[in-house]
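In: sequence first, predicted coordinates after that:
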Amino acid sequence: MSIALPFLALLVVGAVAAYHRVRLVVWAAATLTALIGCLMLGANITATIVATIFAALVAVPLLVPQIRLPFITQPLLGFYTKILPPLSETERVALEAGTVGWEGQLFSGKPDWDVLFDQPRPELRPDEQAFLDGPVEEVCRMTNDWQITHVNADLTPEIWDYIKRNKFFGMIVPKEYGGLGFTALGNHKVIQKLATVSTVLSSTVGVPNSLGPAELLLHYGSKEQKDYYLPRLADGREVPCFGLTGPWAGSDATSIPDFGIVTMGEWSGARVVGVKLTFDKRYITLAPVATLIGLAFRMYDPDGLIGDKRDIGITLALLPRDTPGVEVGRRHFPLNSPFQNGPIHGKEVFIPLSQLIGGEAFAGKGWQMLVECLSIGRSITLPSTASGGAKFGAVVTGAYARIRKQFGLSVGRFEGVEEALARIGGKAYAISALSEAAAAAVTRGELPAVPSTIAKYHCTEMAREVATDVMDIHGGKGIILGPKNYAGRNWQALPIMITVEGANIMTRSLMIFGQGAILCHPWVLKEMKAAGLSDPEERLTEFDANLFGHVGFAFSNAVRSWWYGFTGARIGKAPGDKYTRRYYRKLNRYSAALALAADTSMLLLGGKLKFKESLSGRLGDVLSQLYIASAMLKRYEDQGRPVSDQPLLAWAFHDAVNKIETAFSAALRNFPVRPVSYLLWALIFPWGRRAQAPSDRLGHKIASLLMSPNEARDRLATGTFLTPCANNPAGRINSYLPKVILAEPVERKFLKALKNSDIEALDFASQLDEGVREGWITADERKQLEELREMTIDAISVDDFDADELRSAGYRRENYDSRAAA
């Protein structure tokens, strides 16, 4: 023991120092003290001297700059420069455009939870709440989704007029320009509620308040442009759209072939310098009805009219609809969710330089402008739409599963249905927390590049899974379209959400970890910037400071990851109460493991990492689930730690942790450097994988929660349109739930007596008559059962049509014309 003691002391002191991330000089002093202590305890002198020499060989070169800089840092700088992945201009702009918030803490391996808790609780302003309770509630009452999606293939003229008059298009426009001046959170809540009645309505309102002319003008527009266009956008005199995507440039927006040539031309009766545009755009939301078109194109100046640069770069401009040469008006037809969407074409369309967003000064800066605004827009419209649909689906499906009976039992009592209800409730809770977190980040003034991609991808993916389970539980009720069907159109619309604003496959495999690994890492971006400095001495000293900060960071994460894995994350400082403290410890564990895996991947793969899309996607899944779990815990804390929400939180958290371990497992099993994958597995999973999917017992609690009135269910339903009116069959079904529950004992009593009787009545009314005569039920209970029957019929009934009603108007006209001609 006396021989092993010095080496054991060396190991323990190093591990403790790494775990707590103490400075190197503190580690050296602690090591020396420990070795002296070993001598005093009778350790072998030779072993102690060997251990001391070993510690000195590590400490002295690192602590003495005259040795470290030329003999360690300089060679490593040369190696680093070789493996540094080359950044394209596109990637550089994307990295510089975003800000880092809580996601940076998750990448640190040692999250400071006070940073999360210090974020203000998301709360609406009084005017935003009044708008939700007033105009938003009213337009929801006006909306008949069947008429929109099947009859008109558009919003009704009354709804178009209403949303323009009430400034739905001007939610993000400041009040000084005549808009509503809402926060991102207010915008989120409006879109969320509109999505519960019609995705066509939520898309129509969401897009002008997302990436488009208003957002771009607010950030980059000239004073003249703001003064003229923003009031007109706010009150609906102008309907905007933005043309970015084309046949040859979808997700790869920087390769757009649309071009503009700087030249002289006529504008408003004068000859001015401008741009002659040729473009071909498609999938442009609101294009068919837009009066103001935002356009992205590559700008060229072959004659040097505005400078020496021929290829100026991606530029953004505003085109009035009536500009000569603009072809717009035709429509695409997106999957039975017919929001206004269509192509835009133009050939040699002339506009003056004053129509460039921001004027001539912003020519060539279009990609930077788009990336910054995409972080905002991607955080709001689609996550909010997904949140509204998922929350709405959870509470209404819970009510339907209680009302709908098979084999004399509510279908929600069958274990297979309970599983689906649990998934719906847990994922709705997660989506709601994630979408609100993304909106809150924008409200705080952040440009959440990484959280916006996490929110867009995971909210829409989980919403697709929720919609599938909603359809499965509703069965025939969900697949027969008509005015009584509130589930089918949402299910049909989900692939649209998956596809737009960055296809989800690309978002997961390229963007989440691809941006996060550099932007959120505490050292990598600093090292890259240091390596790029022009002054050799400054480059060396800056790189030295960041390099060894990174080395210490890596050692710390290896120790922390192993320790948390070895102890099952049961030991360690963590916030929260008795119920949630275990959750925070688990997130501390996986944060350290993510940082370790990310560092290892970047070190060994270098520039090749961005082509390892499967590995990038899996590590992105880990970061995403860490962020989602954090958002749920923050929501739980903000709402005062409600005990009744604990089943929802627990299900969603265990689901997130199971996904984290699944992603880690897949990443390590497929890691291209096999010996390293074994080492990482030992550090991250010293006892193997332990996380499990949520239990059936927990799923039963959530199913029961969704099928009964309670506070947790009400909180989950907050922000959805559940008013029981003629145009809202789902709202009516939800309103029936308390009455149905009150009637269940009477129904059971009646059916039991009926089963044991010998009466011959076959229809329900006659059976009730017999029940009253026989004394099984009272007259009041008879009325209760009649009302229950009416509510059940309303809940389960579906639509049917005359055959000719389902034929298109064009087909009917052609048929009529052919018969008339005959």
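Out: Looks like it came in fine. Since the model is a prediction, treat every value here as computed from it, not as a measurement. Numbering: from 1, shown residues only.
In: going forward, measure contacts and count neighbours with C-alpha atoms only.
Out: Will do.
In: quick one: contacts for residue 660?
Out: Residue 660 is in contact with 590, 621-622, 625-626, counting by CA atoms under 8 Å, 6 or more residues apart in numbering.
In: could you point out the helix or strand that follows the longest strand anywhere in the chain?
Out: For the chain, the strand with the greatest residue count under DSSP state E is strand 270-285. Going down the chain from strand 270-285, the next helix or strand is strand 292-300, by DSSP states H and E.
In: the longest strand of the chain to strand 292-300, inter-axis angle?
Out: Strand 270-285 runs at 110 degrees relative to strand 292-300, counting by axes from the mean of the first three to the mean of the last three CA atoms, to 10 degrees.
In: the most centrally placed residue in the chain and residue 383: what is the separation?
Out: Note on the chain: the residue nearest the mean C-alpha position is residue 455, at 1.2 Å, using CA atoms, centre = their mean. As judged by CA to CA, to the nearest Å, residue 455 and residue 383 stand 6 Å apart.
In: can you pull the residues that touch both of those two?
Out: 434-435.
In: find the nearest non-adjacent residue to residue 111, please.
Out: residue 105 (4.7 Å; CA to CA, 6 or more residues apart in numbering).
In: apologies, that question was intended for residue 767.
Out: When the adjacent residues along the chain are set aside, residue 767 lies closest to residue 761, with 5.5 Å between them (CA to CA, 6+ apart).
In: ok, now how distant is that neighbour from residue 788?
Out: For residue 761 relative to residue 788 (CA to CA), the value is 19 Å.
In: after the helix or strand containing residue 660 comes which helix or strand?
Out: Per DSSP H and E: residue 660 is located in helix 646-669. Scanning forward in sequence from helix 646-669 by DSSP H and E, the next helix or strand is helix 674-684.
In: roughly how far is that next one from the heart of the chain?
Out: 31 Å (CA atoms, centre = their mean, to the nearest Å).
In: give me the angle between that helix and helix 646-669.
Out: Using the same axes, to 10 degrees, helix 674-684 lies at 150 degrees relative to helix 646-669.
In: what's in contact with helix 674-684?
Out: So helix 674-684 is contacted by 558-559, 561-562, 565, 593, 597, 668-669, 671 (CA under 8 Å, 6+ apart).
In: what about versus this one:
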Amino acid sequence: MTSSLIALLSLIALLLLIGYLRLPSRKGSGLILTWLVGVLITGSWGNGIWILAALATVILLVINIPALRHSLVSKPSLKLLKKNLPQISETEQQALEAGNTWWDAELFSGKPDWKHLRDLSSSSLTTEEQAFINGPVEDICQQLDDWKITHEDLDLPSAIWQQLKQQGFFGMIIPKQYGGLGFSAIAHSEVVMKIASRSITAGVTVMVPNSLGPGELLHRYGTDEQKNHFLPRLAKGEEIPCFALTGPEAGSDASAIPDTGIVCKQDFDGKKDVLGIRLNWEKRYITLAPVATLLGLAFQLQDPDHLLGDETNVGITLALIPTDTQGVRIGKRHFPLNIPFQNGPIWGDDVFIPMDWLIGGVAQAGNGWQMLVECLGEGRGISLPALATGAGKLLSHTTGAYAGVRKQFGTAIGKFEGIEEPLAEILATTYIMDAGRRLTATAIDQDQKPAVITALLKYQLTERMRVIVNHAMDIQGGSGVCLGPDNYLGRLYQAVPIGITVEGANILTRSLIVFGQGAIRCHPYLLDEIKAAQDDDLAQLDKTLFAHFGFVFSNLSRSIWFGFTNAFFESPGTPMTRKYYRRLIRLSAGFALLTDYALLTLGGTLKRRERLSGRFADILANLYLCSAVLKHFEDQGEPYADQPLLDYSCQSLIHDAQQAMLAVFYNLPLPWAGKVLRFFMFPFGKPYSPPPDKLIHATAQLAIKPSATRKRLCAGIYLSDSPDDLTGRIEYAFQLAHQAKAAETRLKRLVKDGRLTSMTEESRIQEALEKSLINQDDADLLLKAREAMLNAIKVNSFEPETLKSSGF
């Protein structure tokens, strides 16, 4: 009995060791063979061990004899996979081929290479880029009056438009050889973030020409002639670009574009029988369309007379069209939630263009979908995350200051536990957003094109912006609700849905793209298996399939091991970060295992299980953002004062990943198998909790006191401490409140001791001064701080006639 038990336990330990170390099949087979020999020598065959030995022998034979493996496993699997694996359409294939994988693939592997991430050199601004931010960007921000822009002029001032054009704001991504600024991704991000912290309208206006649009498309795919002609004009602002993709019947499903272009011949520009395209389209929600001089257009190209080749339906194609071309109609402006950036519909009625107006020329006809997907990374990975992070930093800085000076019951509201909770989440969420923004920009700067990560980042950061803005509204109450020249928060609140809907609606990004594409693109074997099954390539399938079996076995082994040890024996990171690396290691192994379980049990139907796909996307997103937080903290030198931000961020992200993983367990097929997997991964129940109250308090305190941590967190946005500035007045009051803190404490003590009898604060200050209980300097400081506080919390009011005439 004892020898049999030892034999059984030794086999389990051996299998777990093989899987944990991911040993090659030959080494693993050798170790199992050694176990068999040991069992034979010791005679430990009783109580069913011989059954395990026989099973191990069969497995060894199947793994190591190709002919046996082919007939028993690979051939039957080929038929099963052809039936159950998801079919990849042409547009899906183009999307999968666009961009590449990066840290997302590491997380899907179940065994991320943390050394690679930690050794990654983070992007930093050049001297020229920093000078641009300190100079032209700062100057623009000082001039922006968001109330005037959003309520009175409904546009940027003409002087700002001129500066944006002349100083190269619309050509940040255009190389210097064409007259652009040639900025890095991190510089692009920093510029948008700073401007957006001052005015969303201005931020969007700068963002669009540097995101998905003619500039990037020309730079990547344009002919030399197109680049030489258009890029210098775009860089100088002589041309204002827009890109028309979304239509009434094709928004997120851009592959279903109904707009058409027919290849034909027609007289054009004084020439006869010019080979070209007759276009008809209807587009809407096109940013900069009302002021654009150059239109990028996506359409379905058809060649019924085969003037280009054998294909009748050539596919999605992109063209560059001057907006003064005959047949182009620009409509009236849309008005997106009181954020009046230039946006509107645009039509084309029998617009004829020559073939050399196609972006990239005839050679790129039909390649538009892949071109678009590759270029979406700028908007998804840089511009929109920068805009969202700018909002987070602004609210961390200003709402924190507001909570530090606004008083109820004689106490700053930031000290109330009810306020601490949303305030702490504002700060930690901003920290998370900034970490994700910087890591993704670094990847792009190093020539990575992580399509899944940029989609993930866009949906996560714009959703987190929604959370932050709502919390800020709760804290500021009436002063946030009542619009006016002194309200810096109301327009941000109105702007939240804009970022959530553009560059792919967040609902579809979460439920279809992140995991739907990520599972195929990032999984180390799935795409090869799909291709092998579709091509009836038995040899390739056999090779990939058995590698996949080993992969699943490894993640199962690692999940079991980590479930009982919480990855305690893993050692990446530093003493301050190691525990979080261990948790990510554990969850990554579980995520990889769950992914394979879902693929095995659901097959091609997983594409239609959008709620399940969304939960998987949440796991991946939280793992990625937590990786970014750890990288960010270490890159900043691990400042001890920032530890509350690190702890709150990591604990909330890891807890959210765990909860999404548990939700997956409850919704997978074969519930009994899901329960077994859950026991293996979480044998002692839920291991990770959300941030505790003590940590919430420590994090919130960072917002209501001046500190180096607050400066680091809010760095990169427009800051002012002028009492006449929209947000500077709040910072001015915040700084004065802390200068007057000691004097205020003495005043409160005098009231408590009964030495002052006046009812109002001003009269108490005067009484204390008259009784020589405080000196003149203290009295002046207290009065000055109170006046600044009242200025910081003031709310605008209007005459009824003014409201009627304003269109409120």
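Out: Alright, I've got the coordinates. Predicted, not measured: the structure shown is a model, and the values here were computed from it.
In: any idea what the TM-score comes out to?
Out: Superposed pair, TM-score by TM-score structural alignment, normalised by the length of the second structure: 0.97. Supporting alignment: 806 aligned residues with a CA RMSD of 1.8 Å.
In: which of the three states applies to the residue nearest to residue 767 of the first structure?
Out: Following DSSP: H, G, I helix; E, B strand; the rest coil, we place residue 761 of the first structure in the coil state.
In: and for residue 350 of the first structure?
Out: strand.
In: what's it aligned with over in the second structure?
Out: Under the alignment (TM-score structural alignment), residue 350 of the first structure maps onto residue 352 of the second structure.
In: skipping adjacent residues, who's closest to that match in space?
Out: residue 278 (4.5 Å).
In: what about the residue nearest to residue 625 of the first structure when sequence neighbours are not counted, neighbour count?
Out: Spatial nearest neighbour of residue 625 of the first structure, chain neighbours left out: residue 656 (5.4 Å); criterion: CA to CA, 6+ apart. Neighbourhood size, residue 656 of the first structure [other CA atoms under 10 Å]: 26.
In: matching residue 656 of the first structure against the second structure, which residue comes up?
Out: Alignment note (TM-score structural alignment): residue 656 of the first structure maps to residue 653 of the second structure.
In: returning to what we had before: which among the contacts of helix 674-684 of the first structure end up buried?
Out: Buried members of the contacts of helix 674-684 of the first structure, scored by 16 or more other CA atoms under 10 Å, are 558-559, 561-562, 565, 593, 597, 668, 671.
In: just flag the most distant two among those.
Out: Largest separation among those by CA to CA: 559 and 671, giving 20.7 Å.
In: gap between the nearest residue to residue 465 of the first structure once chain neighbours are set aside and residue 296 of the first structure?
Out: Residue nearest to residue 465 of the first structure in three dimensions, not counting chain neighbours: residue 424, with 8.0 Å by CA to CA, 6+ apart. Using CA to CA, one gets 39 Å for the distance from residue 424 of the first structure to residue 296 of the first structure.
In: same deal with residue 434 of the first structure?
Out: Distance, residue 434 of the first structure to residue 296 of the first structure, by CA to CA: 30 Å.
In: same check on residue 27 of the first structure?
Out: Taking CA to CA, one finds residue 27 of the first structure at 55 Å from residue 296 of the first structure.
In: before we move on, what about residue 735 of the first structure?
Out: Separation of residue 735 of the first structure from residue 296 of the first structure (CA to CA) stands at 48 Å.
In: what's the average distance for the strand or helix carrying residue 345 of the first structure when superposed on the second structure?
Out: Element membership for residue 345 of the first structure (DSSP H and E) is strand 341-352. The superposed strand 341-352 of the first structure is, by mean CA distance after the TM-score superposition for the first structure, a mean 0.9 Å from where its aligned residues fall in the second structure.
In: state the span of the second structure onto which the helix or strand following that strand is aligned.
Out: Proceeding N to C from strand 341-352 of the first structure, the next assigned helix or strand is helix 366-403, under DSSP H and E. Helix 366-403 of the first structure lines up with residues 368-405 of the second structure when matched by TM-score structural alignment.
In: and the matching stretch, how far from the chain's centre?
Out: Worked out by CA atoms, centre = their mean, stretch 368-405 of the second structure lies 8 Å from the chain centre.
In: going by residue numbers, what spans are strands in the stretch 501-650 of the second structure?
Out: Remark: strands of the stretch 501-650 of the second structure are absent; assignment by DSSP state E, counting those that start in this stretch.
In: can you map out the helices along the stretch 151-300 of the first structure?
Out: Ranges of helices within the stretch 151-300 of the first structure are 157-165, 184-195, 199-206, 213-220, 223-234, based on DSSP state H, counting those that start in this stretch.
In: mean neighbour count and distance to residue 632 of the first structure added to these, as CSV?
Out: Shown next, in CSV, are the helices of the stretch 151-300 of the first structure (neighbours: other CA atoms under 10 Å; distance: least, CA to CA, whole Å):
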stretch, mean neighbour count, distance to residue 632 of the first structure
helix 157-165, 15, 33
helix 184-195, 28, 17
helix 199-206, 25, 25
helix 213-220, 20, 29
helix 223-234, 19, 34
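In: nearest to residue 755 of the first structure, out of these?
Out: Nearest to residue 755 of the first structure, of the helices of the stretch 151-300 of the first structure and by CA to CA, is helix 184-195 at 45.0 Å.
In: tell me what that closest one is packed against?
Out: helix 199-206, helix 366-403, helix 415-443 (3 or more CA pairs under 8 Å, 6 or more residues apart in numbering; DSSP states H and E).
In: surely residue 356 of the first structure touches residue 363?
Out: Yes - contact between residue 356 of the first structure and residue 363 holds when scored by CA atoms under 8 Å: they sit 7.2 Å apart.
In: more neighbours: which of the two?
Out: Taking neighbours as other CA under 10 Å, residue 356 of the first structure and residue 363 compare with residue 356 leading, 26 against 20.
In: got the contact list for the more buried one?
Out: 315-318, 362-363.
In: could you measure from residue 737 of the first structure over to residue 727 of the first structure?
Out: Applying CA to CA, the value for residue 737 of the first structure to residue 727 of the first structure is 19 Å.
In: residue 803 of the second structure corresponds to which position in the first structure?
Out: Checking TM-score structural alignment: residue 803 of the second structure goes with residue 806.
In: on that earlier part again, winner for burial among the helices and strands packed on helix 184-195 of the first structure?
Out: Of all those, helix 366-403 has the most neighbours on average by mean count of other CA atoms under 10 Å, namely a mean of 28.
In: on contacts alone, who are the packing partners of whatever helix or strand comes next after it?
Out: Downstream of helix 366-403 of the first structure, the first helix or strand assigned by DSSP H and E is strand 405-406. Here strand 405-406 of the first structure touches no other helix or strand, going by 3+ CA pairs under 8 Å, 6+ apart.
In: this completes my enquiry, with thanks.
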